[in-house]
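Colleague: Need coordinates for the following:
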Amino acid sequence: MNWRSTTVRFAALVFLLQIAAAGVLLLAVRVIVHGQVYAGAAATGEMVRQDVLAVQAQGVAAIAHAIVLHTIGDTGSRAVLLLTDAAGRPLAGNLDALPPNVMPDGQPVQIDLYRRRHATPEAMLVRVDRLAGGLRLLTGSVVEDEARTVRLLELAMLVALSLAVAFAALAAWLAARMIVLRLGDTVATLDAVRDGALSRRVPADASGDAFALLAASVNATLDRTGRLVEELTLATDMLAHDLKSPLTRLRSALERAAVAADTPAAQEAVERAQAEGQRLLTTVETALRISRAEAGIGRDAFAPVDLAIELEEIAEIYGPLVEEAGRAIRVVTPVRPTLKLHRELMAQALGNLIDNAAKYGAGTITLAVEAIVGGVRVSVSDEGAGIAPEHRAAALRRFGRVDEARGGSGAGLGLSLVGAVARLHGGALALQDAGGLRVVIDLPVGEEPTG
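Modeller: All right, here's what the predicted structure looks like:
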């Protein structure tokens, strides 16, 4: 559980507020009921106390007589009285002794005591007063029924609090679930757009709440993005046409000049110009491919491709080039997954990696495909010096060059194109060490491929 999640924190807030409200309500009910239940018993005890104290000036006999009057037939009476002398000996009343934990001249205290002729202790609300001559007078009232009522109330409150916790948890879950459901269409739309469905929009919502405003903003943003992609497509097509045509004408003119060159120096200059023209044409085409791939253009050309067969065909195409350099190329395919890919772009990306390995690497070039959790990994590795970890970020940037590690006359777009193709397929590109440089492309699939 991610506690930084706004949804989780909102659910926790709903839960805590529900529990706090239930707790305050139950506590208020307990205080009110407790006060009302014991109010009558306290009034009864105070009335008995005042009756007895009213005759204290007439002597011990008068006090004892008043106590007897209040305790006659005490099996049905709730009055509790006891008069003791200075030594603590009982003189009158329905208790056998003063409780030691009730302080004289204090507030009424609830305590469990035995009354005479009663086999079980009872809850009582009593107080002790000092009288002249060291006498002590305990007065009060039995509150056993009230205490039982309060215990039942507390048990009911405990059950109610348990139910409140359960309902609060349910309310918190429903609140979080409502947020997730309300955002579900928006998230699904953005996922679909990311996967190439540029015409997908969030369904209209007439509620006017914050989620509806978010959906409207997302749709407006997607409309603007769609127009930009259309403009980019048009611009790239126009740029390709405007640049490739003169470059092609330039190459034809150089070819004619090469035929007409009558000296070795002129021939060399024309060939150099032809090489630079071809390099410029390749750079333009590669840059356009990267821009189109980054914009998601080309997903409509995806088709099922057997990666193992594709790697074998690419190795067969580039085999003669690698063998001319005195090196070997091999294919390792422990699994044979079939994925929906843009076959032409993927083939060009892998071809770029093989070309880089042939130019800058050493030893055997290995093309491999293996299963990973949630997808497959396609890799091209060699046995050369590789690229130092601190230079890899620069190597992956567009027009990035790592002159310290590699030479050559490339434009620095090879790995950028491979990265763009990987992202077009929802995957990722990474550079690793494996006794040389190992370039891996992780591609997602619906389920793990089997061998």
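Colleague: From now on I want contacts and neighbour counts done on CA atoms only, so please keep to that.
Modeller: Fine.
Colleague: Which strand or helix spans residue 289?
Modeller: If you go by DSSP states H and E, residue 289 is part of helix 264-294.
Colleague: Against which helices or strands is the following helix or strand past that helix packed?
Modeller: As assigned by DSSP H and E, the chain's next helix or strand after helix 264-294 is strand 303-306. Using 3 or more Cα pairs under 8 Å, 6 or more residues apart in numbering; DSSP states H and E, the elements in contact with strand 303-306 are strand 338-341.
Colleague: In the strand it packs on, which residues are buried?
Modeller: By neighbour count on 16 or more other Cα atoms under 10 Å, the buried set for strand 338-341 is 338, 339, 341.
Colleague: Give me the distance from that strand to the chain's centre.
Modeller: Distance of strand 338-341 from the chain centroid (Cα atoms, centre = their mean, to the nearest Å) equals 31 Å.
Colleague: same question, stretch 11-23
Modeller: With Cα atoms, centre = their mean as the basis, stretch 11-23 stands 21 Å off its chain's centre.
Colleague: The host helix or strand of residue 129: what's the following helix or strand?
Modeller: Per DSSP H and E, residue 129 falls inside strand 122-130. Later in the chain than strand 122-130, the nearest helix or strand by DSSP H and E is strand 136-142.
Colleague: what packs against that following strand?
Modeller: When contacts are defined as 3+ Cα pairs under 8 Å, 6+ apart, strand 136-142 packs onto helix 6-53, strand 79-84, strand 122-130.
Colleague: Now render these as a markdown table, adding mean neighbour count and distance to residue 371.
Modeller: Converted to a markdown table, the helices and strands packed on strand 136-142 look like this (neighbours: other Cα atoms under 10 Å; distance: least, Cα to Cα, whole Å):
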| stretch | mean neighbour count | distance to residue 371 |
| --- | --- | --- |
| helix 6-53 | 16 | 35 |
| strand 79-84 | 25 | 86 |
| strand 122-130 | 21 | 76 |
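Colleague: to compare against the first, here's another:
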Amino acid sequence: MRRFWRTTTGLVAAVALVFVLATVAIGAVAYEVTHEGLEQQLDHRIAAETSGLLAEAGREGLPALAAAIRRREAARSTASLEYLLADERGDALAGALDADVPSREGFEELLAYRHKGSGREGIAQALTTRLPGGVLIVAADRADLDEIDRTLASLFASAMAATLALGLAAAGLVGWVTRRRLSRIDATAQAIIEGDLARRIPRDGSGSEFDRLSGTLNRMLDRIESLMESLRQVSSDVAHDLRTPLTRLYGSLERAEAADDPAVRQSLIGNAREQASELLEIFASLLRIAEVEGLSEKLPRQEIDVSLLLEQMVETYRPDFEDSGRVLQRMIPPGLATAGDRRLLSQALANLLDNALRHTPVGTVVELKAQVSGCQIVLAVSDDGPGVTEAERIRLFRRFARAERSRSTEGHGLGLSMVKAIARAHGGSVQILGGMAGFTVELRLPARRPDAP
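Modeller: The predicted model follows:
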């Protein structure tokens, strides 16, 4: 039973029960207030009639009072009121009311009576007044008051029943709708567990809580699918791209083992050592990329003067460009700033500039350009070299991916993967622009004023 109250149906049923209890409480208060008000009104009528009779009789005593009662009964001007005038012995002097005379003076709420003329019996509310030589009773039948009480009780009972029925119906409806919507999420989760990573939760576009939750979960699933695809791609690329260096390493060690000449053996071991060092460097780069990709929420958010950082990178790389016969130009406005890790941004820029040094012919002009576009800083490293094909632009951010013309140059095809990981960790993005003539890598980062808190 305790589990039921934790379900959606149980919660709505609990709310309905609260409303029922509130209806009962309101009904009880309203009934009591109404009942007391009607009784007070009835008491006021009886008291006013008693005062009127006594004033009409004046000081003439019981005979005048009896005559006044007979006149009123004959006129029936107060059809709901009954009278009894009795002497000290209890014998009736006037009035059609037949009842036992109360022992005390004042109001009697429940007085059993019988009407002498019609024989009708009932319960009356009465006022007993002691007089010299007798007693006067003015009473009003409670039948109308009791009927009103029954009507009020019936109305409140109906309201309570309607509230309970509507509450239970609402609980069932809400529970059914909730289970129906959650069943879609559950079915999608089950399909994903079975291996269908492309499955998504259907949305109705209503913008409701369930629709927004479905959108959030779908984005999470997109991210998980992307990570799984990246993992599969990394596994495939590692298996494919490391097979050749591992084969070379194995061959070098095998030849070193079979060599009789110590000098040849030492040379082969030295080559194997260099190949192992290269493999370790590749694995270190892969681990570093994975580490950066997991920094989205943990990345230190420090103020970075991007303009100053770019100027320093240009000054650092200018001698290398000049020695290699290439030209490094810049277009850096002052006052650019962002929040993040300065060391990682320096590494991203270094990777882009290293690529320009390695993969462009002598005489190439390379430009480092920065500008603000909306709420983003746009950093671009471009050259007027031969460029790449459309197919290569799409896959160059994959691990170990290299352009065909760069196969003979140094590197492992991990530089742009690192740039992409760093951009995403900073809440930005990176893309390759240009075509067969010219090559541009555009890095976008969230802009921030240097004086911002």
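Colleague: Work out the TM-score between the chains.
Modeller: Once the chains are overlaid, their TM-score stands at 0.47 when taken by TM-score structural alignment, normalised by the length of structure 1; 266 aligned residues with a Cα RMSD of 4.7 Å.
Colleague: Tell me which residues of the helix holding residue 289 of structure 1 come out buried.
Modeller: By neighbour count with 16+ other Cα under 10 Å, helix 264-294 of structure 1 contains the buried residues 267, 270-271, 273-274, 277-278, 280-281, 283-284, 286-294.
Colleague: For the residue nearest to residue 142 of structure 1 when sequence neighbours are not counted, give me its contacts.
Modeller: Distances taken as Cα to Cα, 6 or more residues apart in numbering place residue 124 nearest to residue 142 of structure 1, at 4.3 Å, with adjacent residues excluded. Taking Cα atoms under 8 Å, 6 or more residues apart in numbering, we find residue 124 of structure 1 in contact with 80, 109, 110, 111, 112, 113, 140, 141, 142, 143, 144.
Colleague: Checking my notes, the third one in a strand, right?
Modeller: I take that to be residue 110 of structure 1. Yes - using DSSP: H, G, I helix; E, B strand; the rest coil, the secondary structure at residue 110 of structure 1 is a strand.
Colleague: Now do it against residue 41 of structure 1, distance only.
Modeller: Per Cα to Cα, to the nearest Å, residue 110 of structure 1 is found 11 Å from residue 41 of structure 1.
Colleague: likewise the last one?
Modeller: To residue 41 of structure 1, residue 144 of structure 1 is 10 Å away according to Cα to Cα.
Colleague: What of the fourth one?
Modeller: Here the distance between residue 111 of structure 1 and residue 41 of structure 1 works out to 13 Å (Cα to Cα).
Colleague: Give me the common contacts of those two.
Modeller: Common contact partners of residue 111 of structure 1 and residue 41 (Cα under 8 Å, 6+ apart): residue 125.
Colleague: The helix holding residue 289 of structure 1 - contacts with which helices or strands?
Modeller: Short answer (3+ Cα pairs under 8 Å, 6+ apart): helix 264-294 of structure 1 packs on helix 210-260, helix 414-424.
Colleague: Beyond the shortest one, next helix or strand please.
Modeller: Note on helix 414-424 of structure 1: by DSSP H and E, the next helix or strand toward the C-terminus is strand 428-433.
Colleague: Identify all contacting residues around that following strand.
Modeller: Contacts of strand 428-433 of structure 1 (Cα under 8 Å, 6+ apart): 386, 392, 418, 419, 422, 437, 438, 439, 440, 441, 442, 443.
Colleague: Any buried residues in that strand, and which?
Modeller: Going by neighbour count (16+ other Cα under 10 Å), the buried part of strand 428-433 of structure 1 is 428, 429, 431, 432, 433.
Colleague: what's the spacing between residue 93 of structure 2 and residue 137 of structure 2?
Modeller: 12 Å.
Colleague: ok, now residue 52 of structure 2?
Modeller: Shown here: residue 52 of structure 2 relative to residue 137 of structure 2, a distance of 13 Å by Cα to Cα.
Colleague: Tell me which of these two has more neighbours.
Modeller: Between residue 52 of structure 2 and residue 137, residue 137 has the larger neighbour count (other Cα atoms under 10 Å), namely 25 against 13.
Colleague: In which helix or strand does the more buried one reside?
Modeller: Applying DSSP H and E, one finds residue 137 of structure 2 within strand 134-141.
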